[in-house]
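> Below: sequence and its predicted model.
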Amino acid sequence: MAGNTFGQLFRISTFGESHGKAIGVIIDGCPPNIEIDLDFIQGELDKRKPGQSKITTQRKESDTASILSGVFEGKSTGTALALLIPNEDQRSKDYDHNKDIFRPSHADYTYQEKYGIRDYRGGGRSSARETAARVAAGAVAKLYLKQKGVEIFAHVSSAGTINSPNLPVQALSALLVIRESNIVRCADQATANEMIEMIDGVRKDGDTVGGKISCIIRNCPVGLGEPVFDKLHADLGKAMLSINAVHGFEYGSGFAGSEMKGSEHNDIFHVAEGGKPISTSTNFSGGIQGGISNGMDITFRVAFKPVATIMHNQQTVDKSGNAAEIKGKGRHDPCVVPRAVAIVEAMAALVIADHYLRQAAYQ
C-alpha cells in the first residue's frame, strides 16, 4: 500500500489500523534542537481523542503518545523522530456483522476491490483513527513553527446549516479561550450553543450531520510556496482533502470570489510608513498569490460530510453482490468537526513547516 507518506523535507509516514495494537508516525526531516514538549503534544492529541463529550463517539482512548526515537535531553536530534500511540478500547466484535457486507459511503467496497482484502474492524487503515498520528506529528511541526512566530488557529465555523459570524480581528489567543470553553469548538459562544443543541438532537435521532472548519495561519513570511505544481494553496488543499470525511476546500474568497468583479476582488497593495512591510487593504487572496505566501493572514475553509455510519438500518450489498441489510450499531460521532479541528491545524502546520524548510534552501 503506497500513499502513507506526506511532505518533502518535513516528511511524515504514519502506520497502524483502527483495531490494531497501535498507531504511530515517523517524522523525517525535523530540524535538530527543537524543544520537544511532550505535554504540548499530548494536549493536541487530547483535542482529537474520542470520548470527550456527548456529541462525540464514546470510544474511550487516552491517546497517550510515547517518543521512541529522535529526542535527546528534551530536544530533537535531527534524526528520525518516532511516536507511538497504543489502541486501548477496541471492540472488534462490534464489526462482526459487517464482515461480508459493504457499509454505505465507507471505504469497504473500494478497499476490497483494490486490494482483494480488507480489515472490516472499523475500516482498518481507512479509519479516522489514523489521524491521531497526524496530530502528533503536527504538534511537533507547531513546536518548530513556534520558533518562527507562526500561529495557527482553526475552529468550527458551521455545523449543518448553522453558521458562525466572521471571526473578529483580535488576538488568536483570545479566540482560543472561547473555542476551548465549549464542546463543539466554535469561537463564537452563542453559535456554539446552537450547534451543540442541534448536534445532540441529531445524535438522539440516530443520524449524523456535517460541518465546516475555518483556519487562520498568522505571521507567515512572504515567499512560502513552490510554483508550479507545489503552490502553497495546492499543498494545503491536498493536506486537507487527505483528511477522512473532507469533501471540500477553499481559500481566501473561495467559491464566493467567482461571483465578484475584478474591481471588487483585487487586493490593493499599500506600504506602511518607512517602506516595508507591504500589505493589502483586503485579503480575498487568502494570503497567497501565485501560489506563494504574501505575508497576509492565510485563510481557508474545510467542508466535512456527515459521518457515514448512522444508527438506522440501511440497504446494501454483500461481497457476492447479493442484496443485504446493514444494522445501525457501534460508537461513532454524530458530527466529526469538533474533533477535526486539531487535525486541520496539524495538517496546516505540516505544510507550513515543510515549506519553511524548502524556502531555507534559497537563503
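Received, thanks.
> going forward, measure contacts between C-alpha atoms and count neighbours the same way
Will do.
> Show me which residues of the helix or strand harbouring residue 193 are buried.
Here residue 193, judged by DSSP states H and E, is contained in helix 189-204. Going by neighbour count (16 or more other Cα atoms under 10 Å), the buried part of helix 189-204 is 189, 191, 192, 195, 196, 198, 199, 200, 202, 203.
> Alongside the first one, take a look at this:
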Amino acid sequence: MNTIGKLYTLTSFGESHGEAMGGIVDGCPAGYILSPEEVQRELDRRRPGQSDLTTARAEQDRVEFLSGIFEGKSTGMPIGFIVRNQDQRSRDYEALKEVYRPSHADYTVEAKYGIRDYRGGGRSSAREHVARVVAGAIAKQVLRTRGISIQAYTSRIGSVEVNKPYTELELNRIDESVVRCPDERIAREMETLIREVKADGDSVGGVVSCVIRGLPAGVGEPVFDRFQARLGYYMMGINAAKGFEYGEGFHAAAMRGSEHNDVFVTENGQIKPLTNHAGGILGGITSGADVYFRVAFKPVATIGKEQQTVNRSGEEIRFSAHGRHDPCVVPRAVPVVESMAAMVVLDMLLEAGRF
C-alpha cells in the first residue's frame, strides 16, 4: 500500500531516481491557513547535503502545490504536490543492478514483484520521505491552531546518549546542532563519532525521541486502535526504523508497580497524573499529559567496506558500495518522525470528532 491514514490520508508516489516524488493529501479540514514557506522549511530540515555528516546529493527539494489550497487556505479538497528530483546519478548504481546488497530491499522487492528499480533503491529509498514531510508539515500547521506541538530530537548516536529527560532540555535549540541534539556537549560527541564512522567507510545507528504536547485526554480506542498502536504503526513505517517504545518503554520491565504508577492529582481544578511514566497514554487513550516516545534506527545499510553477498545468478561475490550516502540517518530522520506523528495525531483527532 502507498496510502496511510483513515480520514487524514497521504498517498505518495515516485522513485529515488525518477522525475519527481509527490503525493496527495486528502481529508485536510477546510479553511485553515497553510503556509508553503513553512512546508518548505520542514523539507529543508530533511533534505540531503545539509552538512558534511550527510549525503552530498544536492537536492533543493522545492515543493510545488498543484491543488487543494486557494488564497492561502485549505479548501477541503485533495492537496496534490510534487518535489522534483534534480541530482540523480543513476550511473552510480549500474554496477549494482545484478547485485543483492546486504540489508537492503533489493532481494525482497524482486521476490515480491519480479522486477526492481535498482537506481538508488527506487521506491524503497528514504527519499520517499519527502512526501511524508510535506503531509506532516500541513498537519502540524492545522494542529497548532489547537495548541498541539510536536518536537523530536536526536537522543542517541551509537553509544553516545543524552541522559537528561526531555523536560530538562531546550528543545527549541534542536536545529542549532547539525545532529539535531539539544544537549550541546553530547551533540559534539555525536558529531565526532559520525565523522569517525564515516572516515572508516562504515555507518552508525541511533535513536530519535519525540514529545507531543497539548494533546487532549480521550483520544484513542481501548482495544485494537489504541493511540500507541497507531503511533507505533506510523513510526515503524519509516525506513530504517527498528524499534518503538513510549513512556518508560522497555525500562518498565525492570520497574515495580509502585515505581511505575502515575498517581492522579487535581491542579487548578483539572485532574492530571503527577508523573508520566506511562508516556501520556493509559489504556490506549491519551491522558492529557505529554505523549513521549522513542524510535530506534539501524545503521545505514550502504557502507564503503567490502562485503560478501550474491548476485541474481546466486553466485557469491564481494563488493563495496560507491556513491553518496549518509553515514547516519538519524539527524535527517528527526523531521520525518515529527511529520509522521503529526499525521497520526490529526487523523485520530478527526476520528474523535475533535475538528
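That came in fine, so what should we check first? Please read all numbers here as calculations on a predicted model, not as lab measurements.
> what's the TM-score for these two chains?
Here the TM-score for the pair of chains, by TM-score structural alignment, normalised by the length of the second structure, is 0.98; 355 aligned residues with a Cα RMSD of 1.2 Å.
> Pull up the aligned stretch in the second structure for the helix holding residue 193 of the first structure.
Aligned using TM-score structural alignment, helix 189-204 of the first structure spans residues 184-199 in the second structure.
> Then stretch 117-137 of the first structure?
By TM-score structural alignment, stretch 117-137 of the first structure lines up with residues 115-135 in the second structure.
> Same question for the matching stretch: list its buried residues.
Using 16+ other Cα under 10 Å as the test for burial, stretch 115-135 of the second structure gives 116-135.
> quick one, what contacts residue 287 of the second structure?
Applying Cα atoms under 8 Å, 6 or more residues apart in numbering, we find residue 287 of the second structure in contact with 216, 217, 218, 272, 273, 280, 281.
> excluding its backbone neighbours, what's nearest the equivalent of it over in the first structure?
Counting by TM-score structural alignment, residue 287 of the second structure lines up with residue 294 in the first structure. Leaving out its chain neighbours, the residue that sits closest to residue 294 of the first structure by Cα to Cα, 6 or more residues apart in numbering is residue 222, at 4.5 Å.
> how about whatever residue of the second structure lines up with that neighbour, secondary structure?
Counting by TM-score structural alignment, residue 222 of the first structure corresponds to residue 217 in the second structure. Per DSSP: H, G, I helix; E, B strand; the rest coil, the secondary structure class of residue 217 of the second structure is coil.
> Does residue 217 of the second structure touch residue 286 like I think?
Yes. Counting by Cα atoms under 8 Å, residue 286 is a contact partner of residue 217 of the second structure at 4.8 Å.
> mind putting the contacts of residue 287 of the second structure in JSON lines, distance to residue 5 of the second structure and neighbour count included?
Below are the contacts of residue 287 of the second structure laid out as JSON lines (distance: Cα to Cα, whole Å; neighbours: other Cα atoms under 10 Å):
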{"residue": "216", "distance to residue 5 of the second structure": "20", "neighbour count": "18"}
{"residue": "217", "distance to residue 5 of the second structure": "21", "neighbour count": "15"}
{"residue": "218", "distance to residue 5 of the second structure": "19", "neighbour count": "16"}
{"residue": "272", "distance to residue 5 of the second structure": "30", "neighbour count": "17"}
{"residue": "273", "distance to residue 5 of the second structure": "30", "neighbour count": "18"}
{"residue": "280", "distance to residue 5 of the second structure": "22", "neighbour count": "29"}
{"residue": "281", "distance to residue 5 of the second structure": "20", "neighbour count": "25"}
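> Just give me the closest of the residues you listed to residue 259 of the second structure.
Taking Cα to Cα as the measure, residue 259 of the second structure sits nearest to residue 273 out of the contacts of residue 287 of the second structure, at 13.7 Å.
> so stretch 67-75 of the first structure aligns onto which residues of the second structure?
Per the alignment by TM-score structural alignment, stretch 67-75 of the first structure matches residues 65-73 in the second structure.
> Repeat that for stretch 253-271 of the first structure.
The alignment of stretch 253-271 of the first structure onto the second structure (TM-score structural alignment) spans residues 248-266.
> That stretch spans what distance, first to last residue?
End-to-end distance for stretch 248-266 of the second structure, by Cα to Cα, to the nearest Å: 23 Å.
> Let me see the residues that make contact with it.
271, 272, 273, 274, 275, 276, 277, 278, 279.
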